[in-house]
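Enquirer: Below is the structure, and that's it, no one-letter string:
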């Protein structure tokens, strides 16, 4: 059958009023077979996370004698004035600092000290009460060791640097070493509690360290394995199968008894001895260089029988207050950073050889940096090399990264410059740290160790700095970021303001992040500037503009305790709970009355793809289906200066219970919305539970579009709770900075709305109604697949079109619908959507009023689908992703081809489903318009698998070279389509691996010369990034080969026959390519010559496309 494409000009193709009205659906949590026992068991965590993979962390504590000193830095003066002022002695009491008590393994405070009976050692929990000091009468400032004092017993005091004073008036005199510049202050009543806490918990270096370490490690969740040791423990013990000094316990899950033991060990740690840092770091490396069955690579270290995981990361934190000394020997002490090699390779054919270049190399042997380099560049296990590299750390073999923490230390090399040199290659000159002298080069050797091992370094000058920096280090180590939502761009053109946005989440503590990257205007790739971060743009809890909905009043309200209804207050329980949900951290902790500790106020962003709202043209200024006044007013609005300059925004849902609205340029939060449906059953309050188990809250993808509301043009947003609830909500976002509670339009839920996994569409119908339409999702009370159509302004239900397919025993649900403007007049007249039974439904909205809207096809009184997806054995294939469509002319009349794939990936167990073959389809709808009335009959509607031409995956080849690059590829058949065919299909069966559970859970993308599908193959292996994806780029009418190369496989920008591959008889285009990462989470976004995709490994990568000159451009717009 010869099909000729409608001659739609490029301008019309890019306008949303053409064929496809509703663009950019969510990536729902999607699915794979129809034999379904009620209800749907929707997973509350991302399925691709697989098993847990907690990193190893070895903490090495400095227990040297200098840690008992009460002065900082080492050369601080012992003069009785200077020694008792924080201006000269950083360790002494600072009246501007707040000294919080340390915390135990539960995060509970060790208690405030008493000013009149202050503990001499607040960490000696068993006997501290027997050794107390009355600070109001008997305070003596300690100095180097117990019994070493500054001054006699007297009321507690400090000296404050406060020039000008007598003999402290000139610039030359006003220096911190001039004792005349100080005034003695007896601790006033208001400061006595703070001073007592300092005395008992912070007055020595070791005390300050214990306080900071306890508070930092208290924020650490259970998603990490912690071991520990002391630098002066020289006895070699067998730890997890390896005889090593220093290490006192191997890595264990940081929970329960093991967590308590760490804090008990920390509080009891002594301070006596030298500073053998090289021996200590070497001991940590030897511990990790261990393939023993009970070693650190096992899932059960210390106990045999565990599984060794090849992608586990390992870190060491080395904390010290001084310059290293002592002897050390062995291969780790050679000039390892000055010697190139060795080489490494991995199972996916990566390779790496260390090169002795700056900023790593020096000419010295026996340094701490050499030890760090040895255990970074050498493979510490015989396991496959499957550690995930990062931009900072390219190592994919088992290795150790070192974080060096200095306490009151300063070297000669700038740490930022040293770490920047890892990517820039700038020259860093390292001094010689050898010898016994205390020289800056030894401090730089700590920094050098962090650089060599691609870890980190910081030096803190006060307890607050120390605790904060250590907490950030622990967060970086425990980071387990991933992404399940698609990339979003603010433009399809590349200019100086083009940005790409990526949402991520950390499954260790279920925090989230939205990153904004500015693109390089020359390359179209990510720029070099650090990305913007939404987590950094959230105001203090009292200043945030948060709103919700009151069902009893039928209006929006401020999310504040005093405005909540009685039922809402009862669900949350207290004003403190409301403040916590607004971001207040003051009540966080692990005590009986405390709330869950959060590392960020921004919750995890999993399946919610952000929507961008700028000044997009929706084409209504020229839409013939609108009245002349509507068209003119739309053009007038768009020409208005205030509209042109309005704040560009991003909207996304997070599982902190909030739909977030942030400025697109800097990601600063403008307002947020908490759906009322989340109050029910205490689900919202569960976010504060210390034993919080992850669930979804606002996990749906919002949709925004221009529409007429209240007689005026506005931008309206419709959002959903996703798997977090059974509700949709709408708001007027025309002017986001002035958003208030009156702009919340409605929130809708009813029994036949299930989990709102899909995305709504915002359209004008032929009847003149502006509506929001959506599928009812899964687990509705009625269990059938239904299309809901609501009045956009009021949320009133205009229609509920029930397919009548589904039962209690075998429930059904409708996925995200596609609204189509078949006659290109600006109004939606057709809707296509799939269900769990494999039915592709067509809904007819062409009627002049809502009572005429209907399911397009019937057999007698029974609704009939356009097509039923079944595999070759007749088993139904679920359709859970939004379809797409394109219009063609054939047999003398217009036709639509509807493109969709089958499979699901949102129920528990879906990640292991491999036995049911899934399929991608292109199905012809011959009845765009019906002048005879025959299009409503079942005989016309009936399209079966036997009516479609079958294309196949003929070749699947791996590591195929194209120029200097390699790709995994697929070749597709080119079977001809005939007049009797009503479309095409391809079964997702690998010719090499057979059935793998491959499925389609992402909407296709239709371009002028191709249709693109993205498949996914789940893999529960914790080292497998959750699975993999294949890109398909197919002939849009046949589903077979294109006539050109759709992929730039050799990266020369030509898309020529150089990217063809021989199928056994001739060179043909490559129409399938495996994504070199995890599962791709949604359609690409951004400028067309470089569209960005995200995957489950947290990667953001560019997919090159031809430029506009080739005539190959996508219809899809990001909005």
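Expert: Looks like it came in fine. Model, not experiment: these values are computed from the prediction.

Enquirer: Going by C-alpha atoms from here, please, whenever you check contacts or count neighbours.
Expert: Noted.

Enquirer: Name the SS class of residue 837, please.
Expert: Following DSSP: H, G, I helix; E, B strand; the rest coil, we place residue 837 in the coil state.

Enquirer: Contact partners for it?
Expert: With contact set as CA atoms under 8 Å, 6 or more residues apart in numbering, residue 837 has these partners: 33-34, 812, 868-869, 876-879.

Enquirer: between these, which is nearest residue 642?
Expert: Taking CA to CA as the measure, residue 642 sits nearest to residue 879 out of those, at 43.1 Å.

Enquirer: this is the comparison structure:
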């Protein structure tokens, strides 16, 4: 049985109900060029290049110079006819002004449209046409490889001729000027195939058009010849004449405009789709179809464009059913490592199925352009959409209230185009492949064909809701199938398009009988629409050439959006402690919505009932006018750097320009106010409510990489007695209100007892607990930890370039605030405050600092905006172009000179071409807490790239940081000496280079070695210096998913304090051969053992290699501080198949001193009796079990959960594959320990 993929992802992020600051490192390999950072999480099976079959209508009607078809015979539907009497049908519109105006004849020149020439395969443009020598066929005259030359031209100033309709019954081929016009015979054919008829043009032989002066909504005006004014193009400006000549040479007939539109629509498409092509007829003068499908780049792109250029003369009928059958059968192909196999992928490292390199998750799309109804009997001969069936996912199809839009049709409609489309969607085209095609949700709304289901009641798999499954806007098919996008010219439907969709879904109307195989009827256009719905695609109607370009671009954007759709795999949890609340966050890949839940935590580590869910609470808050009156959102004005309310009048011109830009077209549309309202939570403009902005199932955006952070009472361990004269904090000795103890007590739940302690809190009061979560709706959210109410939200200035995309119906996921905050208590501006550093990961190049001392639950929006202390970006002041995408978390700490600073690793891709191009090198910024100015910029040189996370070290345990350590993409580990009071004396050392440049992107874990040889001759043998522990690997780009490079773990013994940078005594960099090597092994049950070789005098640390292909370390280790126990994790790709992104992990519990096992300490339940005891120990002189493979991706440090009162506990391994979506608990032994180190806590 083939297993489908769900599209709802419940990503667990669990944390202790106290200050938690976890982190996730990332891995990469150094490169001279910017990395192709994946916007969408790599653990989702998406971004496989889809197949697109392009079908072009080359029927005879494509040579016509008018649109719609009714212009040839006047047989307009009643809704499009004037009220006064005219001959119906009327065949001689070529003898009326209407025929030469775009208000009536949509194919004719429109003075309001810019007619750009076609594009070449390389993206350059064909030349503009000349008004006095315009090409009869501009495409044929200028195509690169086989031009026909430029001899066939026409002087439009004195030899103008109108192309009307080649071989159109009762219509001429061409119209020329004459003072003796041809007689109009409305009852019979007027002219033969090559016939040229004459009409008295308004300006003799000069080119012209008619400008409509009436009301386009008034049909009497449209059909009234007196409402048209002639314009002589020869008297217009040179620009207008060139525009008219371009229309003449590249757009004047349907075929020309379609070919030009196709060239321009594909002009912006890179190699991320694969194309094949066909025409609907077998034109002998061109290659009408291809037998291969390849990425659209290089010579294949050139071949595709040559095909476009050569469809310049058309003949034949409209066998659209045959063309659809050919496309569907093409996607059934199998066998062979060649491009004739639609599923073949040459980049795979090995065969995936049946000895062939195939991708089971590749999507198939059919992009079909046509100008009319089908007129053939090819394809299937049955009526599957009106019958019953069982789909490959086990879903039963039959007539029901939910399936009316597919099923409800005239019973005479047998084997139409819609039936063909249903055949190739509902059946598995490759039953020998696993069902891993990404599903797609565009409209998660309910209440049309079934009951309204609130977001809080939505199941994990949204396709369990019948209305969502059967909504034709969504695609639940995980099996190999074909989706049809039909782009049609302005043709008449019987049913109102698209307004009848709601009635069709409800069953209020049925699909009408299309009556004939060979004729042209409006009901057949309905059947074309039906075909797109049956295959979960879309029909787009273009009424004029410029609309045709946009329609084709819309199809490609829709395909790109579906390419970016994703199905989920399990990921890990954060941290949870018995007896507390657990805060669980995640997202839904269907519409990239998010959730934040508070759950009770059971004593065994499992999650109990939900106490609150933030999404529904926020939706209720913004309902009606709540988004404006109740919700509090603030931002930073990028011109002034000041915090301001998120309101139109508060933003800078640059911010307004970004929000005034249509994200689809890039053109200014002056809708910034509406976009601001939408982002604040206004739902009235969503498509589901009659607007044109993206529909959302909830206002809360996806929470992906941002682990929730809980803040209540001040959490640092400053000792007021430790501060020295001259320190700013020394003022506490004379003013108790300035003491950290006062700050800590007054903001805690002990505030009521301050009188007993003789303290005066003044304006300080107990701080309510708040959970801070970064969302990919552009905001950092502050939620009341007890109730789930959103208190406020902050939008960093760096997200504005992409912020408007949130309103786009074709939204493709883009990260925004995709990183957790780092909080810290600091003494700044003469008082203790709690601040939080906000970075964005892939969402932007920025770090903000907020004052979160007071949650501000009752404060106004303007007052809340003063929380913004500063934002440092790659282009702001303060700022620096060397700031990249900050994937590594910042750190905040006190310096030896009495100041507090934010340590910001520059991250990745500062050298991308974005208008603020940096060096791309590894850089560490040290920024002043009070104003964000640069205290020190460590630039690590041309051989470095991409500084990841850093950790701070304190030799004296006085919370004054003396040293920092951090690694980079080039595999270098650096030590930053911060001991001097003078910032100018700070320096850095390269202390280690990994073999083969193994990338370091995790934050290193550091711990003082208390077991060094006291008084040793070498500095690294003395106690008090740090052990720096970290792993290597890469998990940032799509290529990382299939990398099998050898990765390792290291524990380095640094030389300690008192040695100047570059000192020979420090002996940096540490040679790789000076590390003791441990050996890691794994048994058939997935348990791991390791050797326990000691780090002998003279050795500089330890290392071991990971053992499975692709295994790597992407997460900072946890640390049981007192016992010096390191808890590390790895991720392991399931296979090299991009369609199987699932990951497993290994948990490793090690002695940080030597990387070996813990003496006399069983760690895992190896005998399966449910407890960890001496029966699980296998130590001695050999090796002990130190690790275990778990069937989920551990992307955060695995937490230890202990029951109340102590005793043995569990390692909590979370992920969607746990029982009922809850974490798996691995039995873990009792440790008598004081503390568990999190990311923000430094030794």
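Expert: Received it, and whenever you're ready, just let me know what you need. No experiment lies behind these values; they were computed from the predicted model shown.

Enquirer: Identify, from the contacts of residue 837 of the first structure, the entry nearest to residue 500 of the first structure.
Expert: The closest of those, once distances to residue 500 of the first structure are taken by CA to CA, is residue 879, at 29.2 Å.

Enquirer: how close does that closest one sit to residue 700 of the first structure?
Expert: 18 Å (CA to CA, to the nearest Å).

Enquirer: now do residue 60 of the first structure
Expert: According to CA to CA, residue 60 of the first structure stands 44 Å off from residue 700 of the first structure.

Enquirer: Have a look at these two and say which one is more surrounded.
Expert: residue 700 (39 against 25; other CA atoms under 10 Å).

Enquirer: Give the aligned equivalent of that one in the second structure.
Expert: Counting by TM-score structural alignment, residue 700 of the first structure lines up with residue 819 in the second structure.

Enquirer: try residue 726 of the first structure
Expert: Aligning on TM-score structural alignment places residue 726 of the first structure opposite residue 845 in the second structure.

Enquirer: I'd assumed residue 871 was in contact with its match.
Expert: No: Residue 845 of the second structure is beyond contact range of residue 871, at 10.3 Å (criterion: CA atoms under 8 Å).

Enquirer: what's stretch 1185-1193 of the second structure aligned against in the first structure?
Expert: Per the alignment by TM-score structural alignment, stretch 1185-1193 of the second structure matches residues 1070-1078 in the first structure.

Enquirer: Give the buried residues for that stretch.
Expert: 1070-1078 (16 or more other CA atoms under 10 Å).

Enquirer: swap in stretch 559-573 of the first structure?
Expert: 559-561, 564-565, 568-569, 571-572.

Enquirer: can you tell me which of those residues are in helices?
Expert: Members of these lying in helices (criterion: DSSP state H): 568-569, 571-572.

Enquirer: center of the second structure - which residue?
Expert: The residue lying closest to the centre of the second structure (CA atoms, centre = their mean) is residue 813, at 2.3 Å.

Enquirer: and it, how far is that from residue 501 of the second structure?
Expert: Distance from residue 813 of the second structure to residue 501 of the second structure, by CA to CA: 27 Å.

Enquirer: now swap in residue 810 of the second structure and tell me
Expert: Distance from residue 810 of the second structure to residue 501 of the second structure, counting by CA to CA: 20 Å.

Enquirer: Neighbour count: the two, which is higher?
Expert: The residue with more neighbours, out of residue 810 of the second structure and residue 501, is residue 810; 20 against 17, by other CA under 10 Å.

Enquirer: Which helix runs longest in the second structure?
Expert: Longest helix of the second structure, by residue count under DSSP H: helix 545-563.

Enquirer: just to revisit the earlier point, out of the ones in helices among the buried residues of stretch 559-573 of the first structure, flag the one nearest to residue 930 of the first structure.
Expert: residue 568 (50.4 Å).

Enquirer: these two touch, right, the closest one and residue 683?
Expert: No: the pair residue 568 of the first structure / residue 683 is not scored as a contact, 11.6 Å apart, by CA under 8 Å.
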